[in-house]
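Peer 1: output the structure for:
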Amino acid sequence: MKKLIAIDLDGTLLSSNIDISAENIQAIQTAQQAGHIVMICSGRAPEDIKTVIDKTPLQCPVAGSNGTMVIADGKLLSQISINKDIVKNVAEVLNQKEYPFKIYSNKGIFVASTWSERMISFLDKNQEVLNHLTSKEYKLMTEQPKESDSIKIFDELGAVLAIEDLTIQKFFIPTISGKEELISSLEKFEGISITTSGPFNIEIMDTNGHKGNGIRVMAEYFNIPIENTVAIGDNFNDVPMLETAGLSIAMGNGDPAVKEMADVVTLTNNENGVAHAINKYILEAK
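Peer 2: Alright, predicted model coming up:
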């Protein structure tokens, strides 16, 4: 029976060294050779997912930016964007509180020219985060991103919103101190959903923009009944796809609440948990 297998990246397919193990690659390829469709469903932008996957021999359709952009066979199957007036309102709150943030769009990821100074200030206020960082990680997090094909630097949001045909799928905001206060400030805006992909961030999408949408669109495209879908993830932004899929699999390193709601729990991301799940629950399942 043909299945659609949706796999998260960070904390799931990727180890803590941010790489995909040979065991995971082999399991995915074996599943594909058996006729199953394997998709990547990540909070990362589609371009970022492609960069990661291109380092391996894998080829997979993707649902990027938390399922708000779904791409298969070189075609954009679905795109769910945040209303631009809401984008302005959210950005105004973030600027008032001087939070660093990134904007994920169909034209790349937009990062403010103030990213570096805001990130340094954020880390200074959040010793809990700072204490867990190596010097290399601190440098990577606080460096001002450089303009590239996928990264765009901006000074004023108005100039970004004026770009022709621009659509915005997601805000990414590093946060811990004041997190609940920030969420409370943002929840007054209708039409958005707020989630997290880790303890030190929040992510904002349109209400209909989530990984559950990503797996549904892909299942419909490949003509696979939703009950024949499998989702593998570790954190709260994975919950919509875990709730949607016929079989939900949480990673051993996943958040306890996510593991509690999943059908089954596999090994951790450093123990080839994805390969273990594919082999046990799909390839070897009766």
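
Peer 1: all contacts plus neighbour counts: C-alpha atoms, from now on.
Peer 2: OK.

Peer 1: ok, which stretches of the stretch 151-286 of the chain are helices?
Peer 2: Ranges of helices in the stretch 151-286 of the chain, per DSSP state H, counting those that start in this stretch, are 157-161, 179-186, 211-221, 239-244, 256-261, 273-278.

Peer 1: TSV for the ones you listed, including distance to Ser121 and mean neighbour count?
Peer 2: Output for the helices of the stretch 151-286 of the chain, formatted as TSV (distance: least, C-alpha to C-alpha, whole Å; neighbours: other C-alpha atoms under 10 Å):
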stretch	distance to Ser121	mean neighbour count
helix 157-161	21	13
helix 179-186	15	14
helix 211-221	32	23
helix 239-244	31	23
helix 256-261	30	16
helix 273-278	36	24
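
Peer 1: for Lys88, which non-adjacent residue is spatially closest?
Peer 2: Nearest residue to Lys88, sequence neighbours excluded (C-alpha to C-alpha, 6 or more residues apart in numbering): Leu157, at 7.8 Å.

Peer 1: out of the helices of the stretch 151-286 of the chain, nearest to Ser197?
Peer 2: Ser197 sits nearest to helix 239-244 of all the helices of the stretch 151-286 of the chain, at 10.3 Å, using C-alpha to C-alpha.

Peer 1: roughly how far apart are the residue nearest the centre of the chain and Ile204?
Peer 2: Central residue of the chain (C-alpha atoms, centre = their mean): Gly43, 1.0 Å from the mean position. Distance from Gly43 to Ile204, counting by C-alpha to C-alpha, to the nearest Å: 11 Å.

Peer 1: same thing with Lys84?
Peer 2: To Ile204, Lys84 is 13 Å away according to C-alpha to C-alpha.

Peer 1: and Tyr104, which of the three is it?
Peer 2: Here Tyr104 is strand, with the state taken from DSSP: H, G, I helix; E, B strand; the rest coil.

Peer 1: let me see the contact set for the closest residue to it other than its chain neighbours.
Peer 2: Nearest non-adjacent residue to Tyr104, counting by C-alpha to C-alpha, 6+ apart: Lys170, 5.0 Å away. Contact analysis of Lys170 by C-alpha atoms under 8 Å, 6 or more residues apart in numbering lists Ser65, Ser81, Ile82, Ile103, Tyr104, Ser105, Glu203, Ile204, Met205, Asp206.

Peer 1: to compare against the first, here's the next sequence to fold:
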Amino acid sequence: MTAKYRLLALDMDGTLLNDEQKITPLTVEWIKKAMEAGVHVCLSTGRSSRSAMPYAEQLGLNTPMIMVNGSEVWRAPHELYRRSLMDVELVKEMHKIAEEFDIWFWAYSVDEVYNRDSWDGEIDSREWLKFGYSTEDNDIRHKLLMRLQELGGLEITNSSPFNLEINPLGVNKASGILEVCKLLGINMSQVVAVGDSLNDLAAIQQSGFGVAMGNAQETVKQEADAVVASNNEDGIAEVIQKYILTEAGTSAGRISKQA
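Peer 2: As a prediction, this is how the structure comes out:
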């Protein structure tokens, strides 16, 4: 089989992983086929490297990886290439806002993930990568968004309809994929990016071919070139089978955007 594209950038939660946090055997099988055909398979996740690494090892990946929504790019597993840190003053402001609204929050430092239950108030001495909030109250989430936009200097996305994830401005999965392309000597036009949430949107828009999972948020589906089965129905296997590997090796044109 010949590959139409050179890089497959995969979100993890809600995309590569099913709802039981597992990669199904069929998905593993097709990822191996893609790798055998010369496709670079790259994890592109909001997770920390510590949390993502076991899955990279399960798949036998030795490619660059995008972690913490692009705040880290790894040249290979266990080999850091670039890290973008958050302004400590912004972290303090975001923590104040979390306290004010009395909602669940978490923050990724270089070494650890902290949340409302484990927060010790020590901000200045740590290096921060990402901050997040979670609430099912739509009104509070909207007010939060307004406050965050007023702060400035922030890249605001989500990894579920009920949360907000914040990285330094300009840092996202698309910027991470662009760096990975440079490391591999390929172009964004040769990338297939797959995801389900707003933190995948920039990657889906800017890659050569953007795919939304069947369980993706509506905005993501609207911006994608194709929509496949859900994360519980081997959507990634479908991506590889339909859009990446071809018997003939002829390059297919971009599928028109979903209505």
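
Peer 1: residue in the second structure matching the residue nearest to the centre of the first structure?
Peer 2: Counting by TM-score structural alignment, Gly43 of the first structure corresponds to Gly46 in the second structure.

Peer 1: also Ser81 of the first structure?
Peer 2: In the second structure, Ser81 of the first structure lines up with Leu85, judged by TM-score structural alignment.

Peer 1: its match - how many residues pack around it?
Peer 2: When neighbours are counted by other C-alpha atoms under 10 Å, Leu85 of the second structure registers 16.

Peer 1: same deal with Gln96 of the first structure?
Peer 2: 8.

Peer 1: average distance between the strand or helix carrying Glu89 of the second structure and the first structure?
Peer 2: Taking DSSP states H and E as the criterion, Glu89 of the second structure maps to helix 88-101. After superposition onto the first structure, helix 88-101 of the second structure sits on average 1.2 Å from its aligned residues (mean C-alpha distance after the TM-score superposition for the first structure).

Peer 1: for that helix, packing partners?
Peer 2: With contacts taken as 3 or more C-alpha pairs under 8 Å, 6 or more residues apart in numbering; DSSP states H and E, helix 88-101 of the second structure sits against strand 128-134, helix 138-151.

Peer 1: can you list the ones you listed in CSV and add distance to Glu72 of the second structure?
Peer 2: Formatted as CSV, those follow (distance: least, C-alpha to C-alpha, whole Å):
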stretch, distance to Glu72 of the second structure
strand 128-134, 8
helix 138-151, 22
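
Peer 1: nearest to Cys181 of the second structure, out of those?
Peer 2: strand 128-134 (22.0 Å).

Peer 1: before we move on, back to that, just the buried positions in the helix holding Glu89 of the second structure, please.
Peer 2: Neighbour-count burial for helix 88-101 of the second structure, counted by 16 or more other C-alpha atoms under 10 Å, picks out Val88, Leu90, Val91, Met94, His95, Ile97, Ala98.

Peer 1: what distance do you get for the second one to Glu72 of the second structure?
Peer 2: Read it as Leu90 of the second structure. For Leu90 of the second structure, the distance to Glu72 of the second structure equals 19 Å [C-alpha to C-alpha].

Peer 1: circling back: the buried residues of helix 88-101 of the second structure into a markdown table, with extra columns for distance to Leu10 of the second structure?
Peer 2: Formatted as a markdown table, the buried residues of helix 88-101 of the second structure follow (distance: C-alpha to C-alpha, whole Å):
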| residue | distance to Leu10 of the second structure |
| --- | --- |
| Val88 | 30 |
| Leu90 | 29 |
| Val91 | 28 |
| Met94 | 29 |
| His95 | 30 |
| Ile97 | 32 |
| Ala98 | 30 |
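
Peer 1: in the second structure, what residue corresponds to the residue nearest to Tyr104 of the first structure?
Peer 2: Match for Lys170 of the first structure (TM-score structural alignment): Lys130.

Peer 1: now do the same for the closest residue to Ile151 of the first structure other than its chain neighbours: helix, strand or coil?
Peer 2: Spatial nearest neighbour of Ile151 of the first structure, chain neighbours left out: Ile109 (5.0 Å); criterion: C-alpha to C-alpha, 6+ apart. Reducing the assignment at Ile109 of the first structure to three states with three-state DSSP gives strand.

Peer 1: return the distance of the residue mapped onto Ile109 of the first structure from the second structure relative to Trp104 of the second structure.
Peer 2: Using TM-score structural alignment, the partner of Ile109 of the first structure in the second structure is Val113. From Val113 of the second structure across to Trp104 of the second structure, the span is 13 Å (C-alpha to C-alpha).

Peer 1: thought Thr196 of the first structure was touching Asp234?
Peer 2: No - taking contacts as C-alpha atoms under 8 Å, Thr196 of the first structure lies outside contact range of Asp234: 11.0 Å.

Peer 1: those two: who's more crowded?
Peer 2: For Thr196 of the first structure versus Asp234, neighbours defined as other C-alpha under 10 Å are more numerous around Asp234 (32 against 18).

Peer 1: and that one, what does it touch?
Peer 2: Asp8, Gly11, Thr12, Ala250, Met251, Gly252, Asn253, Gly254, Asp255, Val258, Lys259.

Peer 1: which of these sits closest to Ile151 of the first structure?
Peer 2: Closest to Ile151 of the first structure, out of all of those and judged by C-alpha to C-alpha, is Asp8, at 22.2 Å.

Peer 1: Val113 of the second structure and Gly70 of the second structure, how far apart?
Peer 2: Val113 of the second structure is 16 Å from Gly70 of the second structure, where distance means C-alpha to C-alpha.
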